[in-house]
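sequence and predicted model, in that order:
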Amino acid sequence: MTQKHLKYFSPILFFILMLFDAQLTQRLLSSSVWRAHLMLIVMIFATRYLPKGYMLVVSLCIGIVFDLYYLGLIGIYAVILPLIIWLVYLVHPFLFENIFNLFFGMIIFITAFESLNVSLQLIFNLITVNPLYFVTKVLGPTLLLNMGLFCLSIYPVKKIFWK
């Protein structure tokens, strides 16, 4: 796929993955606190070939849609998603050296995403959570799930986004 086609295709893909993540998290994993972040994983892959400004705008739009639909207020995901994408661009040269760097980068970015999410919700008094509970019952299982999603999605996403 050319970069021109990716610009039209990627927002639709990110939106579908956002819906898939929510359905996977809400329906299949409803008895636990595991959170799927396949959209974020694919967005990290996409930063390799899509321009920085474009990805920041797309992540802002997806963040606003996510905020409005799932939280009912604009701010949390509209801030976190562009911030994570910006951080990906900061470490871009090192991240795509090999698949292991990308794997461990994904772990760091999902940890940052979850930590920022909880921190902002704590700041605005939307939740109350014990830090030990967050690390052991939310962050740990979330990272395990997303490591599996990364391993399952690496080949198809490489076919789409990598030349």
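Nice, I can see it.

from now on I want contacts and neighbour counts done on CA atoms only, so please keep to that.
OK.

which stretches of the chain form helices?
3-23, 38-46, 52-66, 76-90, 92-95, 99-123, 131-133, 140-161 (DSSP state H).

included below, for side-by-side comparison, is a second structure:
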Amino acid sequence: MRENWKTATLIPLLLAFFFLLDGVLTVVFSEYFLEGTKVMTPRLIILVLILMSFYIPRSKMLVYSLLFGLIYDSYYVGILGVYVLLFPLIIYLTEKLKKVLNPNPIVIGMMVIINLSLIETYLYLFYQVLGYTKINWTTFLADRLGPTLLLNLVLFIIVFYPLKKIIERIQGE
């Protein structure tokens, strides 16, 4: 009973913390994240969702991803449905990949890169169709995707072990 309470309370709080930390990092380090034409976007919430999907059942993770996708859309984007679709999609994709790959830190890091690449590419194409962005594919790859992947890889290296230990402790493993 106690484990259910811890999981039901602490996992959403942890997700909320990293959700807010995404915004705080963007504001505090904006002069570094937005240098010239280069744009680096922290995606800590996605890193946390991917990592949690290794320890928390898929049904719960899909609910959390839908909820936080809706909150992310409402708070950061203003167009409902973008992250509501993307967050559960990365949970689903991670679930499928973890069944065929041995989940160790390197493989999880590669899953993060794959998922972030898919998300950033989808967002680029979505915003291009809507007319919100006019940059070409090459500029997107060099100035947006590359720097974003690099930043998030560094963030992954920083948060992986502490976050893994916190999640394991919450789960009682």
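Done, it's in. In this text, all values refer to a predicted model and were calculated from it rather than measured experimentally.

that older thread, okay, the helices of the first structure in TSV with mean neighbour count and distance to Ser31 of the first structure next?
Formatted as TSV, the helices of the first structure follow (neighbours: other C-alpha atoms under 10 Å; distance: least, C-alpha to C-alpha, whole Å):
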stretch	mean neighbour count	distance to Ser31 of the first structure
helix 3-23	15	13
helix 38-46	23	19
helix 52-66	19	22
helix 76-90	20	23
helix 92-95	15	34
helix 99-123	16	19
helix 131-133	11	16
helix 140-161	15	12
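
would you convert the ones you listed into a markdown table that also reports distance to Ser30 of the first structure?
Formatted as a markdown table, these follow (distance: least, C-alpha to C-alpha, whole Å):
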| stretch | distance to Ser30 of the first structure |
| --- | --- |
| helix 3-23 | 9 |
| helix 38-46 | 17 |
| helix 52-66 | 19 |
| helix 76-90 | 21 |
| helix 92-95 | 33 |
| helix 99-123 | 18 |
| helix 131-133 | 17 |
| helix 140-161 | 13 |
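
for those, which one sits closest to Ser32 of the first structure?
Of all the helices of the first structure, it is helix 140-161 that lies closest to Ser32 of the first structure, at 8.9 Å by C-alpha to C-alpha.

which residue numbers in the second structure go with the closest one?
Matched against the second structure by TM-score structural alignment, helix 140-161 of the first structure falls on residues 146-167.

how big is the offset of that stretch relative to the first structure?
Here stretch 146-167 of the second structure, set against the first structure after superposition, deviates by a mean of 0.9 Å using mean C-alpha distance after the TM-score superposition for the first structure.

ok, now how distant is Val79 of the first structure from Ser59 of the first structure?
In this view, Val79 of the first structure and Ser59 of the first structure are 9 Å apart by C-alpha to C-alpha, to the nearest Å.

likewise Leu144 of the first structure?
With distances taken as C-alpha to C-alpha, Leu144 of the first structure is found 24 Å from Ser59 of the first structure.

and Ile154 of the first structure, by the same measure?
Applying C-alpha to C-alpha, the value for Ile154 of the first structure to Ser59 of the first structure is 20 Å.

also Ser115 of the first structure?
Ser115 of the first structure is 18 Å from Ser59 of the first structure, by C-alpha to C-alpha.

all good on my end, thank you.
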